[in-house]
Structures are given as C-alpha cells and as structure tokens.
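Engineer: Here's my sequence, what's the structure:
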Amino acid sequence: MADPSTCLPLTRDSVAAARVLIKPFVHRTPVVTSSSLSALASSPSAASDLTEEGKRKANPKLRLWFKCENLQKIGAFKARGAFHAIERLKREPGWLAGGGAERGVVTHSSGNHAQALSLAARTNGIPAYIVMPTISAPPKIAATKGYGANVVFSGSTSVEREAVTAKVIEETGARLVPPYDHPDIILGQGTLGLEFQEQVEASIAEENEKNGKTDTGKKRKGLDAIIAPCGGGGMLSGLALSCENTGIRVFGSEPLFQGADDAKRGYESGVRVEAVSTLTIADGLRTPVGHIPWSVIYERRLVAGFYSVSESEIKRALKLVYERLKLVVEPSSVVPLAVALYNEDFRALVEREAGEEGWDLGIVFSGGNVSLDALGKLFAEEES
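Structural biologist: Predicted coordinates for the structure are as follows:
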C-alpha cells in the first residue's frame, strides 16, 4: 500500500473522491425497507413489556432502511476498499511504469477481503497473493482461487499469517494491501455511506411528495442515524467519515460472545483492545479494531457509541431477514438489526432522543457470503 502519510486526508471530501475512482468497478447497491421489521423494532422487544429487572421496556419509533452490500461484487462491501486501494496504487508515481504492478499485491485474509482483492487485481491484470490459514472454509478458498489469486497457506494465528505474508513480499516484491488498517481502504469502504444517504433522501423526498407535504410543518429529510457492524473498523470508520458534519449519528455494533465486543469495551475504557479470541457465529467480526480506524472512531469521536448482542439475538435477527426480506446475508450482517430489535440500551436511547417523531435508522448489511450448510446448522441449533 501507499505510505499513509501520502494518502488523502480522512475526510468526507476524500470519501467523495474515492467514490469517483471506484465508480466503474463496483455496484451501487440497493436500499430496501420492511414495514414488518420496522413495526417489530417499534414495539417492545419481547412478549413481556418488562425487563428482567422489572423495568418498562423501551418502545421507540423506528423506520428501518437496509443498505444491501450483500449484493455488492464478491458479496460484500470489501470490494469498495480493495478497488480503491488498487486505483490509488495505479496513480502512485512509478508503480505502473516501474514494474510494481507486475510484482502484484498481497494480503492475509480468510474471508471477504481475500476475494475482494483477488477480483480487483484480476480486473487490472495484476498478480494477487493471498495468505489464508489452512483452517479457512473450503468455499472461501475456492472462491479466492476462482478470482485468479495465488493462495498461500499459513497457520491460523496472526503471527503465523504475518510471517508468511512477509516471506511472500520478500520473494515477489508484491505490495501489501491490508484488510482494514489503511486510509485507502477506509475511504473506499466509506463510499457506501454516501450512497446510503442519497438513496434514503431521495426515497423520503418522493414519499413527502406523494403525501402532499409542503415546506410548512415537519418534514423528514433523510437518515437520523446509521448502525453498522464493526470488526477491524475499516467500514465503520469510513461510514463515519461519510456522515461527518451531516447531523447523522453513527453507531457500531458487535457480538457479545467471548469478548467479541472489543470495540465497545475499548470505546468505553478509552483504550483500544488489540487482541480478540472468539468463536462468535458472526465470524466477520472476530477482528480487533485497527489503529487508523480507531483514530476516526474514538479519537475524533465520529462514532457515537457501541452496542452488543448475544448469539441467540443474532440468530433471531438472521431468521427474520430470511423470512421477511428474502435476502441472503451472513450472521455478521444482522448484528446491527439485532441491536435495533433487542438491545434495550440502544432502544431506550432512541425513545428518549427521538420521541414521537422517531428515527429513520440505516442498517448496513455488510455481506452475504455464507454457505447453505452453515445456515442449516445455525437454524438447527436455534430450534434445538
């Protein structure tokens, strides 16, 4: 990757510039709504109106909007950052003419970033070397190879992956493209936020026109808040940049299982958690927040807070998406929806701050790369 000191500043304008660069290579993914899910989110979150402590459950008014990055190329938002990273490299003086492109790019990833970088490299005729743990899911290995990458296997720990990556760089001269901890990746991922804002604004404007609303009186204009999953933080920090100075609040969401809520714990303590070891079903969120995303999320306070949910709540939200929206999403994608439906702290915040008007809440479906076998096992476990 380019030296971070030579990259564009981490601002909303830079996200807009990234959007111009990657426009020919990525989809403008759709935004969908669901009256039934909005109704569920606008009701107490269980049969009882009381919490386990005997307190009244929150009853916010929420209108949910879903940004479908599960329908993005390679099935996840990661394509945005990977294509932006390649486009920035192509503009680095001497990289194309000096043989840098011929030496290729390298990363270590067992999931969506592996596939995204492989596709971006193939599109540009550049070699890609992907270091994948031997325990990676066979479908993900096959998909990465299918995009033309040279897959190199490693052990499962971060130390082992990084050692093999360093060896590949030494042998090939390939340029490292990290999954999330780099400005070019963050700015690329943030482009989904600009699209999301525009799409919802256009839908609400059309709705206002149909309802005959005028400039007199209260009119909804767009999103009040967006909640997104957080793993390494590349997408969440990019999303936060896209919303800077717009009045739209951005929240992060994580699984609670086995300490997977590292960003939440770090945000609340003021110290970034640098290591995570968890087997949450939201496998895309098992990564600690990177240094550069943290600078946006916490140090600049562009994320308003974090909320976490249980494995059971993630499964319930996943089932609802399949039943009500008929969309293929992975468990990581539904963590923000689970927060909107089941996290009492978040729901109480909305009720308190939004009142009777409620919030137009954006939810990012980050990806849809999950096998049918894995889904079957998840739902079977929930029913047993």
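Engineer: contacts and neighbour counts: CA atoms only from here.
Structural biologist: Fine.
Engineer: Report all helices and strands that the longest helix seen in the chain contacts.
Structural biologist: When the chain is parsed with DSSP state H, its longest helix is helix 183-211. If you count contacts as 3 or more CA pairs under 8 Å, 6 or more residues apart in numbering; DSSP states H and E, helix 183-211 packs onto helix 12-22, strand 31-33, helix 78-90, helix 234-242.
Engineer: continuing past the third one, what's the next helix or strand?
Structural biologist: Heading C-terminal from helix 78-90, the first helix or strand you meet, by DSSP states H and E, is helix 100-103.
Engineer: Remind me what the helix or strand that that next one is followed by packs against, helices and strands.
Structural biologist: The helix or strand immediately downstream of helix 100-103 is strand 105-108, counting by DSSP H and E. Identification of packing neighbours for strand 105-108 by 3+ CA pairs under 8 Å, 6+ apart yields helix 112-123, strand 128-133, helix 158-172, strand 175-176.
Engineer: Go again with 10 Å.
Structural biologist: Applying 3 or more CA pairs under 10 Å, 6 or more residues apart in numbering; DSSP states H and E, one finds that strand 105-108 contacts helix 112-123, strand 128-133, strand 150-154, helix 158-172, strand 175-176.
Engineer: Just tell me which of the ones you listed ends up closest to Arg103.
Structural biologist: helix 158-172 (6.0 Å; CA to CA).
Engineer: and the closest one with strand 150-154, angle?
Structural biologist: 140 degrees (axes from the mean of the first three to the mean of the last three CA atoms, to 10 degrees).
Engineer: Would you do the same for the sequence below? I want to compare the two.
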Amino acid sequence: MTSINSEISLPDIHEVEAARQRLRPYGIVTPLLRSPVLDELTGATVLVKAENLQRTGSFKFRGAFNRLSLIPEADRPGGVVACSSGNHAQGVAAAARLLGMRATIVMPSDAPELKRARTVALGARVVLYDRQTENREQIAQGLAKETGATFIHPYNDPQVIAGQGTVGLEIADQAKNQGLKLETMVVCTGGGGLASGVALALSDRASDCRFHTAEPAGFDDYARSLRAGHILKNDKMGGSVCDAVLTPMPGEVGFEILKNRACEGAVVSDEEALKAVAFAFHELKLVIEPGGAVALAAVLFDRVPVSGRVVALTLSGGNIDPAMMALAIGS
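Structural biologist: Here you go, the predicted structure:
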C-alpha cells in the first residue's frame, strides 16, 4: 500500500491479488460475455462483464467481503455500519452474515424497495435518511461511534477498492483466454470504488488499455473532476433513475488512482440508461438496473469511441424494481 499523505493510502496490485484469494471461496467469477448484436451495432468487439450475476446482484459484495475479512477478531463483536442506496448495503449485509457480524445500514428513504427488502432479509438493520437534506456519512459515523462498530465506506476505502479490483483481474484473464487484447475499458462510476479498482488491476495486466468512467447526466462529478484535475462536487443529491451511482463527489482514494489513468469520462442521460436496460433485457437476456447500465449506454450511444476496438464494459448491478424494469422496457 502506498501513502498519498498522512491521511490517505492507496491500494496496490498485490492487495488486489490478495483480495482475490480471500474472495475465492465466496464470490462468483462472473462471465465476460460476447453478443453478435452488440458487436454489429457498435462496430467493435465488445466484452460484457456481467457483475449483475455476482452474489447479492452487484460487484459490491467483492469490496465489502474483502474489507470485512480484514477487521480484527477483537473488533468484530461491535459489528459494522455502512451507508448505501442498496448495492453496498446488500454486499455488507451478506459479508457480515458470512463472517458472523452484526450490520447496520444507513439507506436513503427513496432507495428502491427491492434493495431495502433484500438488505433486511440478509439480517441487517436499516436506518433511513433523507437524501436531499441529511448527510448519510455523518449519520453512519455517528452510529459507529455510539455502538463501537466499524464504519465501512462504500468506495473511499483502500481495501474496498482492492476487492472491487478483482473485477479487473478477471476481465484481463478472461479476455486473454478468448485470445483478445483489451484496448478500451468502460466502467459504471459513482464514487469510484469499482472504477479505480478496475483501473488499478488493468494498469498491471493491460497497461495500454484506454480507461473511461461512465456516469449519468447531472451526476458527472468524475468526468468534470478528471477534466479539472481536482475533485468537484455534484450540485444535487438525487433526481436520477441511476440511484446506484449517485454520490456527492469522487472519493479521494479512487480519484488519486484514476486522475492519471482515466481518459475523459462518458456521460449518458437517464433515457439512454433506461434504453440500455431494455437492450440488455431483450438482446443480452440479462436483468440490470439503470445505474448498472451506464457503461453499456455509453457504448451503445457512442459516448466513447469504440469502433474497430476491443472494448470491455461493466454491467455493475441487477437490483431493479419491477416498476423500473417496466418503465425501461416501455421506454
């Protein structure tokens, strides 16, 4: 692990590899899929990493399990506290259950009902907050202090990022096994845990690969921050169907990793994200949520130049309410 300053440390490739070993008995090596329809539409060779098929329905289980596994035995009776709109919530709840720990999750009151119900079903206690007027991290940190629990940040944590980086290791191995050399990578991006983890892994395994973040319009803090060279905030906290990738600003750890590795970020509309959800349903036979579809939307709607290239993209989550799926299919 490398230090940026006295406050922040960055994970390295060895920690990503160690996370892969910890996850091996519990996580799923998700497939890297091909679609002739997608190749024809884009003029590219497109590799689709289906993290919607991961345990709990998103990549978040990887980072959560890796981070919780590293909590010292003496601290485990205090349990864990996390804040999430739903995917990190389920990942932490599932990891805590496997490791015999209590979990409390701070979730927005407008989180999809499916995500909330599944978090509770995994044994976690849910505390609701107002996304527009309250600060979820302050609430979660306060609960952790009161109860002696360990706070698990959804993305601004080196070992969470190391866990998410295992997605990148798998993509590199799977592409190589298909006889393909990765040229472009597009990753669904909120706070940057997945994006920075994948970028870290590919910097080691596919150093020539061009890396792009993908975000919904109005919540393109990574795209703007990468252009500016420093962290910028979003103007609002809610109002997009892509709830899984709505964060106030990039995490410091992830931004430090990505600022010298990522190309310009791609930005898609809510309508394009919903069309990507529908495309995945009809053509790929996969269920994904809008936030997990922004990388696919970026490729489908030419927000990233991919023609003639070998491009990989993440489908980062599939926890979608039936009503949202109906909206997407009818869009």
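Engineer: still on that earlier bit, buried residues, the longest helix of the first structure. List them.
Structural biologist: Buried residues in helix 183-211 of the first structure, counting neighbours by 16 or more other CA atoms under 10 Å, are found at 183-197, 199-201, 204-205.
Engineer: Can you report how many residues lie near the nearest residue to Gly218 of the second structure once chain neighbours are set aside?
Structural biologist: Leaving aside its sequence neighbours, Gly218 of the second structure sits nearest to Asn234 (CA to CA, 6 or more residues apart in numbering; 7.2 Å). Applying other CA atoms under 10 Å, we find 17 residues neighbouring Asn234 of the second structure.
Engineer: still on that earlier bit, turn the helices and strands packed on helix 183-211 of the first structure into CSV, columns for mean neighbour count and distance to Ala121 of the first structure.
Structural biologist: Shown next, in CSV, are those (neighbours: other CA atoms under 10 Å; distance: least, CA to CA, whole Å):
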stretch, mean neighbour count, distance to Ala121 of the first structure
helix 12-22, 20, 13
strand 31-33, 15, 28
helix 78-90, 26, 7
helix 234-242, 30, 20
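Engineer: can you list those in JSON lines and add distance to Leu176 of the first structure?
Structural biologist: Converted to JSON lines, those look like this (distance: least, CA to CA, whole Å):
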{"stretch": "helix 12-22", "distance to Leu176 of the first structure": "19"}
{"stretch": "strand 31-33", "distance to Leu176 of the first structure": "33"}
{"stretch": "helix 78-90", "distance to Leu176 of the first structure": "10"}
{"stretch": "helix 234-242", "distance to Leu176 of the first structure": "16"}
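Engineer: For Lys221 of the first structure, which of the ones you listed is the nearest?
Structural biologist: strand 31-33 (16.0 Å).
Engineer: which other helices and strands contact that closest one?
Structural biologist: Using 3+ CA pairs under 10 Å, 6+ apart, strand 31-33 of the first structure is in contact with strand 62-68, helix 183-211, strand 359-365.
Engineer: Pull the contacting residues for the residue most central in space within the second structure.
Structural biologist: Geometric centre of the second structure, nearest residue: Leu194, 4.3 Å, by CA atoms, centre = their mean. Leu194 of the second structure makes contact with 59-60, 62-63, 155, 160-168, 187-188, 200, 213, 254, 314, 316 under the criterion CA atoms under 10 Å, 6 or more residues apart in numbering.
Engineer: quick one on the thing from earlier: out of the helices and strands packed on strand 105-108 of the first structure, nearest to Ala41 of the first structure?
Structural biologist: helix 112-123 (29.3 Å).
Engineer: quick one: the closest one aligns where in the second structure?
Structural biologist: Aligned using TM-score structural alignment, helix 112-123 of the first structure spans residues 87-98 in the second structure.
Engineer: quick one: that stretch to the first structure mean distance?
Structural biologist: Here stretch 87-98 of the second structure, set against the first structure after superposition, deviates by a mean of 0.4 Å using mean CA distance after the TM-score superposition for the first structure.
Engineer: how about that stretch: buried residues?
Structural biologist: Result for stretch 87-98 of the second structure [16+ other CA under 10 Å]: buried residues Asn87, His88, Ala89, Gln90, Gly91, Val92, Ala93, Ala94, Ala95, Ala96.
Engineer: how about JSON lines for those, with distance to Val80 of the second structure added?
Structural biologist: Shown next, in JSON lines, are these (distance: CA to CA, whole Å):
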{"residue": "Asn87", "distance to Val80 of the second structure": "16"}
{"residue": "His88", "distance to Val80 of the second structure": "12"}
{"residue": "Ala89", "distance to Val80 of the second structure": "11"}
{"residue": "Gln90", "distance to Val80 of the second structure": "13"}
{"residue": "Gly91", "distance to Val80 of the second structure": "12"}
{"residue": "Val92", "distance to Val80 of the second structure": "8"}
{"residue": "Ala93", "distance to Val80 of the second structure": "9"}
{"residue": "Ala94", "distance to Val80 of the second structure": "12"}
{"residue": "Ala95", "distance to Val80 of the second structure": "10"}
{"residue": "Ala96", "distance to Val80 of the second structure": "8"}
